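**Q** Everything below, folded, please.
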Amino acid sequence: MTNALQFGFETGLATDVGCRREINEDSLLARPDLGLWVVADGMGGHAAGDFASQTIVRYLDTVGCAVSPEDLVARTMERLHRANDVIRARSAELGGSTIGATVVIVLAHGPAFSCIWAGDSRVYLHRAGQLVQQTRDHTEVNALLAAGTISETEAENWPRKNVITRAVGVDDTVKCDQIQGQLQSGDVLLLCSDGLTEHMKDHEIAQCLAALPPQQACDELIRETLARGAKDNVTVVALRCTQTPIGEGDALDEDVLDDLA
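**A** Next up is the predicted model:
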């Protein structure tokens, strides 16, 4: 038997309309077989925000099998641009009303991973007991804070904290940020819409990810957010990274896919 290793992923996912909304404008996608996980948070109301987030997920689901980390990123961005065009066409049909969605994407190819995002949905990495936010919120308050216009204290009490500055579907071209890193066995990555972080603190998220396997962690994060009033839709996707011999890893991936079916 070969001693070569590959990464396997145990995935959990959950979404809820929340306590105050009538429709769920969030969408999610988990394709561990492709090394792809997505959370999209729509804006624009019924028949608009949900259309935007679902369009993003539908196009990203066609990424296919990449031959390298760079190829996976390129395929992903090409699908995002196509989704952007479709969303903008839908906006034109509705008289030019603003339609769009924030998006966070985790890509994994071998030991390499990437995060791609636009808006205020987030990716966190839990490693060796520490939770670190990988994304930077594209919001008005963050832009003012980065420019030195307001202080940390002012930012905490800013009245327009949820005003986003980037989203797929609002501009002619997609404007995303990207970061890259290397996976380690035991890493847990969490993707979430802002419906989670509006109610849950980072240390609470960290405790949940440390104590529970991915699906149970997702269920618990949703349950606690609902218990706290869930002002918005809330969506979470968690993935735990493990290293396994290649022959065993193939079986693991099939089991994960069966669980998600």
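**Q** CA atoms for contacts and neighbours, from now on please.
**A** Noted.
**Q** Just the helices from this protein, written as ranges.
**A** With DSSP state H as the criterion, the chain has helices at 49-60, 69-93, 140-146, 152-156, 194-197, 202-211, 214-227, 246-260.
**Q** Please identify the buried residues of the second one?
**A** Think helix 69-93. Buried residues in helix 69-93, defined by neighbour count with 16 or more other C-alpha atoms under 10 Å: 69, 72-73, 75-88, 90-91.
**Q** how about the strands in the stretch 101-250 of the chain?
**A** 112-118, 122-127, 130-133, 177-182, 188-192, 234-245 (DSSP state E, counting those that start in this stretch).
**Q** before we go on, could you also do this sequence so I can check it against the first one:
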Amino acid sequence: MFRVEASGITDVGRVRASNQDSMLVEDGLLLYVVADGMGGHAGGEIASRICIEQILSEVQSKFSLLIETSSKTHPDPTLMNALAGSINHASAKIYEHSLEDPSLRGMGTTATVVKIVDDYAYCAHVGDSRF
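**A** Below is the predicted model of the structure:
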């Protein structure tokens, strides 16, 4: 297995008044996520936080079983689909939250996710954030 070192920092920048970014560095799960709330839209910081929380929850609840039952050959389509599905579930949670508060309608976030399994990096991505 290779060694992974990760860290993160975020900055509001010079244009925005608030920082709508969220990140997750979960070394125990070898899970790394960046979510960049859509600037200029209400609730970007909420959307990015929900995204991080939902992806973490999905990986915690599903991935250990998927890895145990996977084909052990990489890339494994089941793992790739599960990671992409975690983003889809996060999107659904964000949408549900926006329905509860009309002022948050249209909120959104990008997401870039990396999950290390064995010596393989599985990546999923939505939006204009980049690795």
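**Q** that older thread, any idea which of the strands of the stretch 101-250 of the first structure is most buried?
**A** strand 188-192 (a mean of 28; mean count of other C-alpha atoms under 10 Å).
**Q** That strand aligns to what range in the second structure?
**A** Aligned using TM-score structural alignment, strand 188-192 of the first structure spans no residues in the second structure.
**Q** for stretch 217-234 of the first structure, same thing?
**A** Against the second structure, stretch 217-234 of the first structure falls on no residues (TM-score structural alignment).
**Q** Could you double-check that residue 36 of the second structure lies in contact with residue 49?
**A** No. Using C-alpha atoms under 8 Å, residue 36 of the second structure makes no contact with residue 49, being 9.3 Å away.
**Q** shared neighbours of those two, which are they?
**A** 21, 22 (C-alpha atoms under 8 Å, 6 or more residues apart in numbering).
**Q** Of the helices of the first structure, which stretch is the most buried?
**A** When the helices of the first structure are compared using mean count of other C-alpha under 10 Å, helix 49-60 is most buried, at a mean of 24.
**Q** Tell me the gap between that helix and the middle of its chain.
**A** From the chain centre to the centre of helix 49-60 of the first structure is a distance of 13 Å (C-alpha atoms, centre = their mean, to the nearest Å).
**Q** which non-adjacent residue is nearest residue 118 of the second structure?
**A** Nearest non-adjacent residue to residue 118 of the second structure, counting by C-alpha to C-alpha, 6 or more residues apart in numbering: residue 1, 6.1 Å away.
**Q** brain fart, residue 55 of the second structure
**A** Using C-alpha to C-alpha, 6+ apart, the closest residue to residue 55 of the second structure is residue 86 (5.2 Å).
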